[in-house]
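1. quick one, what's the 3D model for this:
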Amino acid sequence: MRSAARHREVRHAVQALRAIVLRELLRFWQQKTRLVSALVRPVLWLAVFAAGLRNVFGVAIIAPYDSYIPYDVYIAPGLIGMVLLFNGMQSSLAMVYDREMGLMRLLLTAPLPRWWVLLSKMFATALLSLVQVLAFVAVAAVLGTELPVAAPASLHALFATLACALMLASLGLLLSVYVRQLENFAGAMNFVIFPMYFLSTALYPLWKLEESGATWVYRVAQFNPFTHAVEWIRFALYGKDPGIAPLVVLGTLVVCFTLACRGYDPQRGFGALAQRGTA
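-> Predicted coordinates:
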C-alpha cells in the first residue's frame, strides 16, 4: 500500500512537471514574435558591434583559445549568456503576471510540494532558454561566427548552458518574490540585467579590465556569478577546464532557488514579510 501510494505521488509530480513545461512551450509557440525579439539583441551585437572590433584581440592569445581569435568568436559565449539572462528575467515577468492574474495561486495550492511547482517553472524556463540559444547559434553560423558545437566537448557545453539557464531562471524566480507589481518590473530589471551583463566577461576578458586600470570593475566582475556562467560555457565549448565556474554557478542556483522557495512560503517567506509591511 505504501509503495503504491508513493508511486501515485511520483506519477502525479511527473504529470505536473509535464503540464507546466507544456504550458510554457505552448505559450512560447503562440507568441511567435518572442523568438525574434529574443534574438534581436544578441544578433545586433554580433553583426554590428563585433564587426567594428573584429580584430581587437588579434594581438594576444587568451584562454581557452589556442590561437588568435576575432572578437565575434570571443563574445559569442557572452551573447549566449545574454539570451539566457534575458529569458530568465522574462520568466520573472511572467511569474509576476501569473501572480497578479491568480494563476500562481492556483498552482501553489495544488496538492504538490511547493518546491516542486517552482522547480517545474524553473525547468520550463531553462528549456525555453536552450531553444533560443540553439536558434542563436544557428543564426551566428549563418553570419559567419562558427562555434565548435560539433566537437567532442559539445555535451559538456550543453550541460554548462543548461546549468547556467537554471541558475538565471532561479534568479528570476527569486526576483519575482520582490517585484510585487508589473509596473515595478522594468525598474527592477535595470538594476539586475545591465549590471550583471556589463560587469562580466561577456564583452571583454578580465585581464583587459585589469590592464586598463578599471580595478573596481575587475573586482566586481570576479564575484559576478554571470561572469562564471559565461566562462563555464566558453571553456566548455573548447574542452578546457572551467576552474571554479561550475561551483559558483551551481552554488548560486541552489541559493537562489532555496530563497525563492522560502519567499513563496506564505508563513515565513519574504512574501509574507512584504504583506505585513503593506498591511
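2. C-alpha only now, for contacts and for neighbours.
-> Will do.
3. tell me how many other residues surround L259.
-> For L259, the neighbour count with other Cα atoms under 10 Å is 18.
4. brain fart, H12
-> Here the number of neighbours of H12 (other Cα under 10 Å) works out to 14.
5. only the buried residues of the one helix or strand G78 maps to, if you could.
-> G78 is located in helix 71-101, with elements delineated by DSSP states H and E. Of the residues in helix 71-101, those with enough neighbours to count as buried (16 or more other Cα atoms under 10 Å) are 71-97, 99.
6. so is A151 in a helix, a strand, or just coil?
-> Secondary structure of A151, reduced to three states by DSSP: H, G, I helix; E, B strand; the rest coil: coil.
7. count the residues that sit near it.
-> A151, neighbours per other Cα under 10 Å, totals 12.
8. so what's it up against?
-> 237-238 (Cα atoms under 8 Å, 6 or more residues apart in numbering).
9. quick revisit: return the distance of the helix holding G78 from the chain's centre.
-> 6 Å (Cα atoms, centre = their mean, to the nearest Å).
10. now do it: which elements does it pack against?
-> Where contact means 3 or more Cα pairs under 8 Å, 6 or more residues apart in numbering; DSSP states H and E, helix 71-101 is packed against helix 33-44, helix 50-52, helix 103-108, helix 114-142, helix 154-178, helix 193-198, helix 225-237.
11. between the last one and helix 71-101, how many degrees?
-> Inter-element angle recorded for helix 225-237 and helix 71-101: 130 degrees (by axes from the mean of the first three to the mean of the last three Cα atoms, to 10 degrees).
12. so what touches helix 225-237?
-> For helix 225-237, the surrounding residues in contact (Cα under 8 Å, 6+ apart) are 63-64, 77-78, 80-81, 147-149, 151, 153-154, 156-157, 160-161, 164, 196-197, 199-202, 221, 241-242, 244-246, 248-249, 252.
13. now with 6 Å?
-> Residues outside helix 225-237 that contact it (Cα atoms under 6 Å, 6 or more residues apart in numbering): 64, 77-78, 81, 156-157, 160, 164, 200-201, 242, 245.
14. columns distance to G58 on top of these, output as JSON lines?
-> Listed next are these as JSON lines, based on distance: Cα to Cα, whole Å:
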{"residue": "P64", "distance to G58": "14"}
{"residue": "P77", "distance to G58": "18"}
{"residue": "G78", "distance to G58": "18"}
{"residue": "G81", "distance to G58": "23"}
{"residue": "H156", "distance to G58": "27"}
{"residue": "A157", "distance to G58": "25"}
{"residue": "A160", "distance to G58": "27"}
{"residue": "C164", "distance to G58": "29"}
{"residue": "S200", "distance to G58": "21"}
{"residue": "T201", "distance to G58": "17"}
{"residue": "P242", "distance to G58": "23"}
{"residue": "A245", "distance to G58": "26"}
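15. one more, so I can put them side by side:
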Amino acid sequence: MTAYLTALYAITLREALRFTRQRGRFVAALVRPLVWLVVFAAGFRAALGLSITPPYQTYITYDIYIVPGLCGMIVLFNGMQSSLSLVYDREMGSMRLLLTSPLPRWWLLTCRLIASTVISCFQVYTFLAIAALYGITFPLLGYIAVLPALVLAGVMLGALGLALSSTISQLENFAGVMNFVIFPMFFLSSALYPLWKMAESSALLHDICALNPFTHAVEVIRFALYAQTNWTAAGWTCLAGAVLMGLALWGYDPARGLLQRKG
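-> Below you'll find the predicted structure:
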C-alpha cells in the first residue's frame, strides 16, 4: 500500500509541477470560458429566454445558465491537455519508464487520471471565483457539493483523454483529434443550450445531445452547484467513465491493445 500511495503522490506532484511551470496553459484554460461568459453571454442574455426547469427555482439569465457548461469545458480541455502530455511522454520515453515499473499498469494510469482531475478542480474553482467577482454566485453549499461532481466529471473526461492518447502516435495529430472530439462533444451538449431548446430546433439534435456523455457530466455539475443531485446524469457519467477507462486500459495493454499494433 505504501508503494501505491508513493506512486500516486509522485505522479500527482509531477503533474502539478508541470502545470505550475506552464502558466500559458493555466491562462488559456481560463480565457476560453471567460470569453464565453463575458462576450457571448452578454449578447444572448436578452435574446435567449430560459424557462423554469430543475435545478432552477425561478427564471435565470443566460450567463447564469452557461456557467456549469463552462466548468465542464475547463474539465474537458484539461483532459485533452493531459492526453497530449501522455503522447509527449511516450515520445520522450518517460512514459515507457513509468509503465515498466513493478506497479500494475491500471494503477499507474489511474494515478495520471487522479492528477489530471485535481488540476481540473483547481482550474474550475478559480473560474468560479472570477465568475463571483463578475456577479454570478451560487449557494455556499453548492461550492462544496460541486467538488464530488467535478471529480466524477474529471474522471470520466480524463478517461476519455487516456483512451484517445493510446490512439495518437504523434503530437501533430492532436489538433485533428481536438477538432474531431472536443468541439462536437462541447457544442452537441447542454453546456450552451438546454435540451428542450435543441428539441425545438431538431429532434435528431436533441437525441444526439442526450446521448452525449459530456451532457450528463455538465448536468451533474449544474445540479451540484445548487446542492442537488441528478442521479440519472450521475449514473450515465459513471457508466461512461467505466467504459472509457476500460478502453484506455485495453489501449495501453502491450499484449492486446493498440501499443502492440504500433510495435
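16. returning to what we had before: tabulate the helices and strands packed on helix 71-101 of the first structure in CSV, adding columns for distance to V10 of the first structure.
-> Listed next are these as CSV, based on distance: least, Cα to Cα, whole Å:
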stretch, distance to V10 of the first structure
helix 33-44, 33
helix 50-52, 49
helix 103-108, 17
helix 114-142, 11
helix 154-178, 22
helix 193-198, 36
helix 225-237, 32
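17. closest to C261 of the first structure out of the contacts of helix 225-237 of the first structure?
-> If you rank these by distance to C261 of the first structure using Cα to Cα, C164 comes first, at 18.9 Å.
18. residue in the second structure matching that closest one?
-> Using TM-score structural alignment, the equivalent of C164 of the first structure in the second structure is A153.
19. number of nearby residues for its match?
-> There are 32 residues near A153 of the second structure, going by other Cα under 10 Å.
20. go on, G251 of the first structure?
-> 14.
21. just give me the match in the first structure for I66 of the second structure.
-> Using TM-score structural alignment, I66 of the second structure lines up with I75 in the first structure.
22. grab the nearest non-local neighbour of its match.
-> In this structure, I75 of the first structure finds its nearest non-sequential neighbour in L203, 5.5 Å apart by Cα to Cα, 6 or more residues apart in numbering.
23. what helix or strand is that neighbour located in?
-> Going by DSSP H and E, L203 of the first structure is not part of any helix or strand.
24. what does it correspond to in the second structure?
-> Applying TM-score structural alignment, one finds that L203 of the first structure aligns to L192 in the second structure.
25. how close does that match get to R256 of the second structure?
-> 39 Å (Cα to Cα, to the nearest Å).
26. next: S169 of the second structure.
-> Taking Cα to Cα, one finds S169 of the second structure at 17 Å from R256 of the second structure.
27. those two - which one has more neighbours?
-> More crowded of S169 of the second structure and R256, by other Cα under 10 Å: S169, with 15 against 12.
28. and the more buried one, what's its match in the first structure?
-> Match for S169 of the second structure (TM-score structural alignment): R180.
29. regarding its match, what is its secondary structure?
-> The three-state assignment at R180 of the first structure reads coil, by three-state DSSP.
30. for it, which non-adjacent residue is spatially closest?
-> V96 (6.9 Å).
31. alignment lookup: the one you found to the second structure.
-> Using TM-score structural alignment, the partner of V96 of the first structure in the second structure is V87.
32. just give the number of residues close to the residue mapped onto L119 of the first structure from the second structure.
-> The alignment partner of L119 of the first structure in the second structure, by TM-score structural alignment, is T110. For T110 of the second structure, the neighbour count with other Cα under 10 Å is 18.
33. and if you look at L162 of the first structure?
-> So L162 of the first structure, with other Cα under 10 Å, has 19 neighbours.
34. so who does it touch?
-> Counting by Cα under 6 Å, 6+ apart, L162 of the first structure has no contacts.
35. one more time with 7 Å, if that's ok
-> By Cα atoms under 7 Å, 6 or more residues apart in numbering, the residues touching L162 of the first structure are 126, 130.
36. cool, P70 of the first structure as well?
-> Per Cα under 7 Å, 6+ apart, neighbours of P70 of the first structure: 54-55, 57-58.
37. wait, L168 of the first structure touches G88, no?
-> Yes: assessed by Cα atoms under 7 Å, L168 of the first structure is found in contact with G88 at 5.2 Å.
38. look up how far A151 of the first structure lies from the aligned partner of L133 of the second structure in the first structure.
-> With the correspondence set by TM-score structural alignment, L133 of the second structure lines up against V142 in the first structure. The gap separating V142 of the first structure from A151 of the first structure is 18 Å, by Cα to Cα.
39. swap in Y74 of the first structure?
-> In this view, Y74 of the first structure and A151 of the first structure are 17 Å apart by Cα to Cα.
40. counterpart of G24 of the second structure over in the first structure?
-> In the first structure, G24 of the second structure lands on T33 (TM-score structural alignment).
41. what's the neighbour count on its match?
-> The burial count for T33 of the first structure: 10, using other Cα under 10 Å.
42. for the aligned partner of G43 of the second structure in the first structure, grab the count of nearby residues.
-> Structural alignment (TM-score structural alignment) places G43 of the second structure against G52 in the first structure. Using other Cα under 10 Å, G52 of the first structure has 12 neighbouring residues.
43. over to Q57 of the second structure?
-> 9.
44. show me what it lines up with in the first structure.
-> Match for Q57 of the second structure (TM-score structural alignment): D66.
45. immediately after the host helix or strand of G235 of the second structure, which helix or strand?
-> Using DSSP H and E, G235 of the second structure sits in helix 231-251. From helix 231-251 of the second structure onward toward the C-terminus, using DSSP H and E, the following helix or strand is helix 258-262.
46. what's the average distance of that next one to the first structure?
-> Compared with the first structure after fitting, helix 258-262 of the second structure has a mean deviation of 2.3 Å; criterion: mean Cα distance after the TM-score superposition for the first structure.
47. aligned to G239 of the first structure, what sits in the second structure?
-> Superposed on the second structure with TM-score structural alignment, G239 of the first structure falls opposite A227.
48. cool, and L250 of the first structure?
-> L250 of the first structure maps onto C238 in the second structure, by TM-score structural alignment.
49. tell me how far that match lies from A115 of the second structure.
-> 18 Å.
50. tell me which of the two has more neighbours.
-> Neighbour count, other Cα under 10 Å: between C238 of the second structure and A115, A115 has more, with 24 against 19.
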